[in-house]
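>>> Sequence below, structure please.
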Amino acid sequence: MTTSTPQTPLGTGYGPATTAGEVVAGVDLTGRIAIVTGGYSGLGVETVRALRTAGASVVVPVRNREKAAETLADIDGVQLEPMDLQDPASVDAFADRFLDADRPLHMLVNSAGIMAVPFSRDERGYESQFATNHLGHFQLTLRLWPALLRAGAAVGARVVAVSSWGHRRSDIVWDDVHFERRPYDPMSAYGQSKTANNLFAVELDRRGRDHGVRAFSLHPGMILTPLARHIGADDLRGMGVIDENGEPVIDPSRSMKTPPQGAATSVWCATSPQLDGHGGVYCENSDIAPLVPEGDDPVAAAVERVRTRESSFFGVMPYSIDPHSATRLWELSEKLTGVHA
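As a prediction, the model looks like this:
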C-alpha cells in the first residue's frame, strides 16, 4: 500500500500545544482565497481567524447568517454565503455563485460536521453523518473543482478534510453504509464518516496532484466544542474530555486541546510551506501522523502511547488511507451524489 507521500512525521518543530496563530506567523496569504465550512462554530472560527490574520480572503458558508455574523463579529472582512451541507441544491447554488465570480480557490477547509447524532436520514435516504460529513463535502469539492484547478495552475491549491481519531471506530461498511440492515450506533456511524474523510483526501490528492491541487486529512485533537452536544456528560468524563466539575480538560500532550490549538493542524495543512510537494496524508499536531502499527489491539496500544506520553501521535489506521478503498469510495460517492469531477 502506498500514498502519494509517506505516512511519516516530517519533524516540523511544531507540537500538540502549537496554536493556529503560531502556524501562520510569518506566512503571507495576501491575494489567496479560502472557503471554510463550519467557519462560525468551534474550530472553524479559529481557522477563519488565523487565515484572515495572515491576509487571506475567507468565505464562510452558513446555515444561520445571524448566528454566524455574531460569532465572527470580531474578525473583519469575512464573507458569509448561505449553504446547507445536507441540502444538495443548496451546495450547488453556493458553488455556482462562487464559480460565477471567476475566482480561484486556493484553500478549501472542510471543517463542518456532526457527531454521534440520533439516527436520521437526509431527503435522499442517506444516513445523516455520512451524508453531512462526507457526501456534502464531496459534492462541494467537486463542484468547486474548476476554481481549485485555476489556483492549482497558478500557485497551488489545497483541500483539507477535518477528520478525527474517531475514524478508528469504523471502516467503511460497504454492504450497508446507510444502516439499512444493521443496528444504528452513533459512534460507529461517526467513525465511518471520518474514515470516509481520510479516504477522500487520498483519492482527491491522487487526482489533483498533477494539477497543483493537494489534499490532506487530519485529527485536530479532543476539544470541547458544540460538535459534542449529543454526547452525555458521563461519556465525556469517561473519554477524559471534561473533569468532575464539567470543565474542559486541557492537556495537549494527551491531545486535549484548546480551540486555537485544535485548529492548528487544519491551518498548517492549508498553508504551511513544509507541505509543499506533499499530499494525500493524515496529519496530527501540525505534522504528518505515523501509521498505527499492527498488533493484537492497535487502538489500545496507540491510546496507551499517548496516555503515557511515549508519543504525541495517535496515528492513523491503515484501512482509512488505503488507496484501493479510496478509489472505491470515490466511485460510490459519485453514484450517491450524481456529481463527477
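
>>> From here on, just use CA atoms for contacts and neighbour counts.
Will do.

>>> Give me the nearest residue to Pro260, chain neighbours excluded.
Thr19 (5.1 Å; C-alpha to C-alpha, 6 or more residues apart in numbering).

>>> what residues are up against the one you found?
Taking C-alpha atoms under 8 Å, 6 or more residues apart in numbering, we find Thr19 in contact with Pro260, Gln261, Gly262, Ala263, Ala264.

>>> do Ala189 as well
By C-alpha under 8 Å, 6+ apart, the contact list for Ala189 reads Ala116, Gln129, Phe130, Ser170.

>>> Same list (these) but as CSV, adding secondary structure.
Listed next are these as CSV, based on DSSP: H, G, I helix; E, B strand; the rest coil:
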residue, secondary structure
Ala116, coil
Gln129, helix
Phe130, helix
Ser170, coil
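
>>> Which stretches in this structure count as strands?
Here the chain has its strands, by DSSP state E, at 33-37, 57-62, 78-82, 107-110, 157-162, 213-219, 281-284, 287-288.

>>> will you turn those strands into a markdown table that also has mean neighbour count and distance to Thr5?
What follows is those, written out as a markdown table (neighbours: other C-alpha atoms under 10 Å; distance: least, C-alpha to C-alpha, whole Å):
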| stretch | mean neighbour count | distance to Thr5 |
| --- | --- | --- |
| strand 33-37 | 23 | 24 |
| strand 57-62 | 22 | 28 |
| strand 78-82 | 16 | 33 |
| strand 107-110 | 27 | 19 |
| strand 157-162 | 28 | 15 |
| strand 213-219 | 30 | 10 |
| strand 281-284 | 30 | 6 |
| strand 287-288 | 27 | 9 |
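
>>> Now distance to Pro183 too, for the ones you listed, in a markdown table please.
Shown next, in a markdown table, are those (distance: least, C-alpha to C-alpha, whole Å):
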| stretch | distance to Pro183 |
| --- | --- |
| strand 33-37 | 30 |
| strand 57-62 | 32 |
| strand 78-82 | 34 |
| strand 107-110 | 29 |
| strand 157-162 | 26 |
| strand 213-219 | 27 |
| strand 281-284 | 29 |
| strand 287-288 | 35 |
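
>>> Next, the second sequence, to be compared with the first:
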Amino acid sequence: MAHIEETPTMTTAQQPLHSGFGAASTAEDVIKGIDLTGKVAIVTGGYSGIGLETSRILRAAGAEVVVPARDPERARAALKETDGVAVEPMDLIDPASVDALAERFLASGRPLHILVNSAGIMATPPTRDARGYEAQFATNHLGHFRLVARLWPALVAAHGARVVSVSSRGIRFSPVVFEDLHFEHRAYDPFLAYGQSKTANALFAVELDRRGRAEGVRAFAVHPGQIIDTGLAKHLSEEALRAAGVLDEEGRPVRDPARQQKTVPQGAATGVWCATNPRLDGLGGVYCENCDISPVVTAGNEAEWRARPGLPGVLPYAVDPEAAARLWEVSERLTA
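From the prediction side, this is the model:
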C-alpha cells in the first residue's frame, strides 16, 4: 500500500493511540508534567461534578480558568478551595446570556487556548426554551454551538486551541433525528432526547475540527464514564439508578472503572487528556474515552457493545462526517 503523507486536511483515524492511560486514570495522572502557565481555559459547568475537577486540575497546572455559571453564587461557593478561578454569569439556554459572556471575554483581549464544554442536563421532563426548542438539545448542543461561534476569534488567536465536547455513551439511545429535533411529531422520551443531544455533542466535534484545523482549532468529543454522584442524574429515581446497576442496595455509587463506573477524578481524566496532552497535537475530530481514542463499533459487535458497558467504542452515526456537516448547517439556522 502506498504511503500517504499526513497533511493538515486529513481526518484523524477513529482508532486507539495506546496512550498509556486507561479507565482508572485520574485527571491528576494525565496532567503530570504538563505546564499550562500562560494558557487561558473556559470550562462550562466548571463548578460541579467532572467540570469542577477539570477546573481545579487546569488551574493547578497554571492555566487561567474562567467558569461561566447559571448560578454564580453557587459556583463561587463550590470553587472556594480553588484560588484564582473567575466565575462569570451565563445560562446556556439563553442566547443573549451566551452572547454577553462571549462579548465580555473578547473585550478582555485574551486568546482562548482551552474550551471544555462540560455543562449539561440529562433525562429532564419535557421542557422547551423560549424559542420552542427541546431543552436538552438546546442546552447541551445549541448553547455550546453558539458559545464556540461567538468565541471563535479568541480560539483562533490562541494559535493552537482545543475544544472538548463532553458527550456520553448516551449516544446509544439515539442518533440526531433531523426530521423531528424537538419532539413535535413523536412522543417525548427523556432518554431519546438526552441521547440525541449527546450524539450532537460528538458530531459537533467532528465538523468543528474540520472547519477549525486550518486555523489551529482542534476539537474532541469525550465519554467521561458513568459518574453517578455529579448531580446529572437528579431527574432519575433511586429505584431506576439501582435497576441500572449504578447504585448498590444501600444506595451508594458502584465504582468499577473496568465497566466505566468511575469516580469524579477518573471521569474528568479523558477531557483533561484531550485538552492538554501533547500526543494529540495535530489530531482532532475524534471521540475519546478512557484517555484514548475510541474504536468504531461495527455492525458485528454492536450487540456486544450495547450489552457490555465496559467495552469502549463509538457508534458510526456519532462520528459520521455527513451527519456532522448537516448538524452544523441546521445549528446555524436554529441559532441564527
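
>>> circling back to that earlier point, what's the match for the residue nearest to Pro260 of the first structure in the second structure?
Using TM-score structural alignment, the equivalent of Thr19 of the first structure in the second structure is Thr26.

>>> picking up where we left off before, Glu284 of the first structure: which of the contacts of Ala189 of the first structure is nearest?
Nearest to Glu284 of the first structure among the contacts of Ala189 of the first structure, counting by C-alpha to C-alpha, is Ser170 at 19.1 Å.

>>> Which residue in the second structure occupies the aligned position of that closest one?
So Ser170 of the first structure corresponds to Ser174, using TM-score structural alignment.

>>> related to what we said a few turns ago, of all the contacts of Thr19 of the first structure, which two lie farthest apart?
Longest span within the contacts of Thr19 of the first structure, C-alpha to C-alpha: Pro260 and Ala264, 6.5 Å.

>>> more neighbours, these two?
Legend: neighbour count by other C-alpha atoms under 10 Å for Pro260 of the first structure and Ala264, higher for Ala264 (31 against 23).

>>> wait, that one sits on Val23?
Yes - assessed by C-alpha atoms under 8 Å, Ala264 of the first structure is found in contact with Val23 at 6.4 Å.

>>> for Trp328 of the second structure, what are its contacts?
Contacts of Trp328 of the second structure by C-alpha under 8 Å, 6+ apart are Phe204, Glu207.

>>> what does stretch 217-233 of the first structure contact?
Contacts with stretch 217-233 of the first structure, where a contact means C-alpha under 8 Å, 6+ apart, come from 41-43, 113-118, 160-165, 197-198, 201, 241-242, 246, 248, 255-259, 262-266, 280-285.

>>> chain center to it, what's the gap?
Stretch 217-233 of the first structure has its C-alpha centroid displaced from the chain centroid by 12 Å (C-alpha atoms, centre = their mean, to the nearest Å).

>>> go on, stretch 241-255 of the first structure?
Put simply, stretch 241-255 of the first structure sits 22 Å off its chain's centre (C-alpha atoms, centre = their mean).

>>> check contacts around the residue most central in space within the first structure.
Central residue of the first structure (C-alpha atoms, centre = their mean): Val162, 1.0 Å from the mean position. For Val162 of the first structure, the contacting residues are Val109, Asn110, Ser111, Ala112, Asn197, Ser217, Leu218, His219, Pro220, Ser266, by C-alpha under 8 Å, 6+ apart.

>>> And the fifth one, what's its match in the second structure?
Think Asn197 of the first structure. Per TM-score structural alignment, Asn197 of the first structure is aligned with Asn201.

>>> what residues are up against its match?
Listed by C-alpha under 8 Å, 6+ apart, the contact set of Asn201 of the second structure reads Asn140, His141, Ser165, Val166, Ser167, Ala221.

>>> got those as JSON lines, with distance to Glu215 of the second structure columns?
Output for these, formatted as JSON lines (distance: C-alpha to C-alpha, whole Å):
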{"residue": "Asn140", "distance to Glu215 of the second structure": "25"}
{"residue": "His141", "distance to Glu215 of the second structure": "23"}
{"residue": "Ser165", "distance to Glu215 of the second structure": "18"}
{"residue": "Val166", "distance to Glu215 of the second structure": "22"}
{"residue": "Ser167", "distance to Glu215 of the second structure": "24"}
{"residue": "Ala221", "distance to Glu215 of the second structure": "19"}
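
>>> Relative to Ile57 of the second structure, which of these is nearest.
Ile57 of the second structure has its nearest neighbour among these in Val166, at 16.5 Å by C-alpha to C-alpha.

>>> Please tell me how far the closest one sits from Val272 of the second structure.
11 Å (C-alpha to C-alpha, to the nearest Å).

>>> for Gly284 of the second structure, same thing?
From Gly284 of the second structure across to Val272 of the second structure, the span is 14 Å (C-alpha to C-alpha).

>>> before we move on, the earlier item: going by distance to Leu280 of the second structure, which of the contacts of Asn201 of the second structure wins?
Ala221 (12.8 Å).

>>> counterpart of that closest one in the first structure?
With TM-score structural alignment as the criterion, Ala221 of the second structure matches Ser217.

>>> and the gap between its match and Trp145 of the first structure?
In terms of C-alpha to C-alpha, Ser217 of the first structure sits 18 Å off from Trp145 of the first structure.

>>> circling back to that earlier point, turn the contacts of Thr19 of the first structure into JSON lines, including distance to Gly152 of the first structure.
Shown next, in JSON lines, are the contacts of Thr19 of the first structure (distance: C-alpha to C-alpha, whole Å):
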{"residue": "Pro260", "distance to Gly152 of the first structure": "28"}
{"residue": "Gln261", "distance to Gly152 of the first structure": "28"}
{"residue": "Gly262", "distance to Gly152 of the first structure": "27"}
{"residue": "Ala263", "distance to Gly152 of the first structure": "24"}
{"residue": "Ala264", "distance to Gly152 of the first structure": "23"}
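
>>> Can you tell me which of those is closest to Thr12 of the first structure?
Taking C-alpha to C-alpha as the measure, Ala264 is the one of the contacts of Thr19 of the first structure closest to Thr12 of the first structure, at 12.7 Å.

>>> List the contacts of the counterpart of the closest one in the second structure.
When the second structure is aligned by TM-score structural alignment, Ala264 of the first structure is paired with Ala269. By C-alpha under 8 Å, 6+ apart, the contact set of Ala269 of the second structure is Ser25, Thr26, Ala27, Glu28, Asp29, Val30, Pro224, Asn290, Cys291.

>>> What is the aligned counterpart of the last one in the first structure?
Spelled out, it's Cys291 of the second structure. Match for Cys291 of the second structure (TM-score structural alignment): Ser286.
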